[in-house]
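Participant: Pasted the sequence and its predicted model underneath.
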Amino acid sequence: MGKPTGFMDYKRQELALRPPQERIKDWEEIKTSSLPHKEELQKQAARCMDCGIPFCHSGVMLGKALSGCPLHNLMPEFNDFVYQGLDHFAYARLNKTNNFPEFTSHVCPAPCEGACSASLAGSAVSIRNLEQYIIETAFAEGYVKPNKPAHRSGQKVAVIGSGPAGLACADQLNKAGHSVTVYERADRAGGLLMYGIPNMKLDKHLVERRIKLLEEAGVTFELNSEIGHKISSETLLKQFDAIALCTGSTVPRDLTIPGRELQGIHFAKDYLHSVTKSFLDSSLQDKKAVSAKGKDVIVIGGGDTGTDCVATAIRQGCRSVKQIEIMPCLPHSRTADNPWPEMPRVFKTDYGQEEAFELYHQDPRDYCIMSKEFIGKNGKVDKLRLCQIDWQKEAGRLIPVEIAGTEQIVSAQLVLLAMGFIGTETQLFDEFKFARSEANTIAANDNDYMTSIPGIFAAGDARRGQSLVVWAIAEGRGAAAAIDKYLTAVK
């Protein structure tokens, strides 16, 4: 440990965000363009206590709650290297466990910080910010190189899906010497990293930079290649020695209430995809994006995707934006059933809500709200009937009960459904005929990631359901190890 009293000597410092009134005028990164001075980052790294038993990299489930990093990143070690000014060593240590720190340092909710021992005595070490410093310094100094294998095994693997799980799986298999082809149905690689997260939250040049590195290392990308359309499962099974299914959990939860057929009601993933594609294709000049301009926007769902919808609608020039959530507001501090080192389930204000408050002078979120009916005008949604609910326990389960006299009708010319995802698309099951889990995901065990069909593996959200980017990378790495073991045994 570089400085035993660092966590007492220095206060936690976050990377600065651009002022809301400035950043809502463009689609660039919400973070400032430059990292703090190296000396300041070294102070932040000095706050790491190098605990006797560090929980930050445990990556275990405590009941239903995650504790620490699923990638088992060695935070105390790379923090110490940053403190000592040994940036090359810090990158080498981070690169041992995390294929894409440039992604996690932008979009991961940092369960490592939730498990940081320093948070028991004050505030956690700013691990995510230090990750960003390490990887961006590594790129700037030329430490990051294509991972070209010394020898090729002669065996071929198809990876279906180019999200974080697919990219991590492809990277690991390529390092092991196998020839990897990644199939992506969209026109750009990256999956949710490319089209599921807005540019201001994850600049797409970061994704493109990593894709280029993978290509230089020998990974082949086949775009506009949906399985079952451009290429069949039979062809893949003939051409490849193993297949990794990393297609995500992409079936959105719907809201089947009266008026659902009206125009102007969109799934959040389709809305965000349309805006990002239009932004990348034409700087939004092709007018192909679903537009919130001049409209009253209602976002149904209180998670990160809902926040992204709020921020996107603001940049498009919406007249107003409201985010409603059927669940109660989270507490402002840990409760007894959410102790350290579990990932904290506490109230937070993210960038989208901060921007809405700046514009409209009030928090856009409202809790314990249930949608009852979409009301139309000329075939398009125009209003939304809502009511407040109370969560009551019945037969051991919590159920929402409408509170009498709370019904209201609010203006809404654009409604975005951001209520999460409920499984993997059925087309894959129809194509490959493998077993399905009770959660409507691909059934594959935790040990070897193999489906009910030998040689076909599954990883990421397609296997475990909707989860974090860091979990997807961990799953991709785990599946790659299992596939390499399988191919070695076959050979």
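Facilitator: Perfect, I can see it now.
Participant: contacts, neighbours, all on C-alpha from now
Facilitator: OK.
Participant: any idea which helix is longest in the chain?
Facilitator: helix 469-490 (DSSP state H).
Participant: since we're on residue 153, how many residues are nearby?
Facilitator: 14 (other C-alpha atoms under 10 Å).
Participant: With residue 98 instead?
Facilitator: 20.
Participant: mind checking how far it is from residue 135?
Facilitator: According to C-alpha to C-alpha, to the nearest Å, residue 98 stands 10 Å off from residue 135.
Participant: residue ranges for the strands of the stretch 251-400 of the chain, please.
Facilitator: 265-267, 296-300, 320-325, 365-367, 369-377, 380-394, 397-402 (DSSP state E, counting those that start in this stretch).
Participant: I'd like the ones you listed as JSON lines, with mean neighbour count and distance to residue 71 appended.
Facilitator: Putting the strands of the stretch 251-400 of the chain into JSON lines (neighbours: other C-alpha atoms under 10 Å; distance: least, C-alpha to C-alpha, whole Å) gives the following:
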{"stretch": "strand 265-267", "mean neighbour count": "20", "distance to residue 71": "30"}
{"stretch": "strand 296-300", "mean neighbour count": "26", "distance to residue 71": "31"}
{"stretch": "strand 320-325", "mean neighbour count": "22", "distance to residue 71": "31"}
{"stretch": "strand 365-367", "mean neighbour count": "18", "distance to residue 71": "32"}
{"stretch": "strand 369-377", "mean neighbour count": "19", "distance to residue 71": "36"}
{"stretch": "strand 380-394", "mean neighbour count": "18", "distance to residue 71": "36"}
{"stretch": "strand 397-402", "mean neighbour count": "14", "distance to residue 71": "34"}
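Participant: Next one for the comparison:
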Amino acid sequence: MGKPTGFLEYKREAPPKRDPFERTKNWQEFQIHLPEKTLQEQGGRCMDCAIPFCQAGTDMIGSGEIGCPVHNLIPEWNELVYRGKWKEALARLHKTNNFPEFTGRVCPAPCEGSCTVAIDADAVTIKSLEYHIVERGFNEGWIKANPPLKRTGKTVAVIGSGPAGLAAAAQLNKAGHLVTVFEREDRIGGLLTYGIPDVKLAYSIVERRVQLLKEEGITFRVNIEIGKDVHAAELEEQFDAVILATGSTKPREVDHEGRELDGIHYAMDFLTANTKSLLNSNHQDENYISAKGKHVIVIGGGDTGADCITTSIRHGAATVTQFDINKQKGFEREVNNAWPLFPIIHTTEDAHKEAKAVYGKDPRAYKLQTKRFISNDNGQLVGVETIEVKTEWVEGQKVRTEIPNTEKTWEADLVLLAIGFSGPEKELLAQLNVATTSRQTVAADYGTYQTSKEGVFAAGDNRRGQSLVVWAIHEGREAARECDRFLMGTTRLP
């Protein structure tokens, strides 16, 4: 323990961020680095408690998650930061997480919700320290390609280059296998590249790590969709094993009146086109869905919806409103959401702060169910009709009841559907003859990741369902371990 009284002496100090209004004028990351002395003090706040729930990584207890899914050795690298041993801290961080530069930017930090200090004070700034450790590693030149000393001769195809696919590929390559990653988009990264706005996770950060993976011997093939450009049977003939890391990419649909109107788009189509145009031409090709001058309605209260807000503001939207079907959460934990569960409380994300800075108010509206999309005489989208709903749990089922006389019409000429995903796309699974579950996810048990087809493994959102980047990394690592065991009869991968 670096500083026994650190959590008493030092207050939590999270990294400052650029002004919410000013940062909406560009697509640059806006977190500001803290001085080294401050970071060391923040590391000294860690209690090194006897049971570090922060790194527990328990999937579910009751109705919530606990700690870090990749089991980051948080107290260890907190102490090393406090003592100024940054290189050693980086080694401990990389021991459990292949890509801390991703999670240090976009993870919601369930570890902090399970921090022992957070019982009655502000949690340790774990996410911030993770970010600063890995960025210092890159700046100091400590992070270099480290290819395996020998090869096994075994070949593995990884389908999908999101966080699960990249983590699986990195681990299998360390074991000495010859790994090829197939990506149907024109750039590597999956949702890291095209699902998260550049302002939150710049493509240059993804590209930096991918270049290291290439130098370590991993082969990447873009613009190839397995199941369409290459038949799955052909892939099985060429490789000794296959890992499916295709994500949960089938968007959930709505059937409201007027759904067919122009101006209604899936959130991921909006975000993907935006980033692709930004990277290709700095938006000069105009090959994206522009929110400029439009009244934007984002349907869905989650992170993807917030990303749509961030993007719409930077386009120059006239107004942005986010519909959440649930009521506003409280500012304190509920009785059934006690520490060390991930805290389900009201938070104001960066996107909401930006919207308030630009438009003068928080963009969120709660307890709203969409009734229909409204068009004018020319068939153009001009509005959305909603009604307020009450949500209750009845015999374990969520029941929503409309509240009479609460109908409202909202002006809108761009609607973005950010209501989640219904599972992976089925064409590839059918070609592989892989079984699915009642939830439409790939049937593969947690811990083994083996599908119904021998030698074919699944990891990430296509197996688990829509989840966090950090869970995808965890499953990619574990699926690699089980794939290595299948190929070699034993494994040394964690």
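Facilitator: Here it is on my side, so go on. All values derive from a computational prediction rather than experimental measurement.
Participant: returning to that earlier point: next, format the strands of the stretch 251-400 of structure 1 as TSV and append distance to residue 171 of structure 1.
Facilitator: Converted to TSV, these look like this (distance: least, C-alpha to C-alpha, whole Å):
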stretch	distance to residue 171 of structure 1
strand 265-267	31
strand 296-300	36
strand 320-325	38
strand 365-367	40
strand 369-377	44
strand 380-394	45
strand 397-402	44
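Participant: show me where the stretch 51-200 of structure 1 has helices.
Facilitator: Taking DSSP state H, counting those that start in this stretch as the criterion, the stretch 51-200 of structure 1 carries its helices at 75-83, 87-95, 101-107, 111-114, 127-141, 164-175, 192-195.
Participant: so can I have JSON lines of these showing mean neighbour count and distance to residue 392 of structure 1?
Facilitator: What follows is those, written out as JSON lines (neighbours: other C-alpha under 10 Å; distance: least, C-alpha to C-alpha, whole Å):
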{"stretch": "helix 75-83", "mean neighbour count": "25", "distance to residue 392 of structure 1": "42"}
{"stretch": "helix 87-95", "mean neighbour count": "20", "distance to residue 392 of structure 1": "46"}
{"stretch": "helix 101-107", "mean neighbour count": "20", "distance to residue 392 of structure 1": "34"}
{"stretch": "helix 111-114", "mean neighbour count": "28", "distance to residue 392 of structure 1": "30"}
{"stretch": "helix 127-141", "mean neighbour count": "20", "distance to residue 392 of structure 1": "38"}
{"stretch": "helix 164-175", "mean neighbour count": "28", "distance to residue 392 of structure 1": "38"}
{"stretch": "helix 192-195", "mean neighbour count": "22", "distance to residue 392 of structure 1": "36"}
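Participant: contacting residues around residue 388 of structure 1?
Facilitator: Residues near residue 388 of structure 1 by C-alpha atoms under 8 Å, 6 or more residues apart in numbering: 368, 369, 370, 402, 403, 406, 407.
Participant: Excluding chain neighbours, what is closest to it?
Facilitator: residue 369 (4.6 Å; C-alpha to C-alpha, 6 or more residues apart in numbering).
Participant: Over to residue 7 of structure 1?
Facilitator: Per C-alpha to C-alpha, 6+ apart, closest to residue 7 of structure 1 is residue 47, 3.9 Å.
Participant: To which residue of structure 2 is that neighbour aligned?
Facilitator: Counting by TM-score structural alignment, residue 47 of structure 1 corresponds to residue 45 in structure 2.
Participant: hang on, the earlier thing: tell me which of the helices of the stretch 51-200 of structure 1 lies nearest to residue 338 of structure 1.
Facilitator: Closest approach to residue 338 of structure 1 among the helices of the stretch 51-200 of structure 1 (C-alpha to C-alpha): helix 111-114, 10.9 Å.
Participant: on contacts alone, who are the packing partners of that closest one?
Facilitator: strand 65-67, helix 127-141 (3 or more C-alpha pairs under 8 Å, 6 or more residues apart in numbering; DSSP states H and E).
Participant: wait, which of these is closest to residue 442 of structure 1?
Facilitator: From these, taking C-alpha to C-alpha, the stretch that ends up closest is strand 65-67, at 21.8 Å.
Participant: Mean deviation, that closest one versus structure 2?
Facilitator: Superposed on structure 2, strand 65-67 of structure 1 shows a mean distance of 0.6 Å to its aligned residues (mean C-alpha distance after the TM-score superposition for structure 1).
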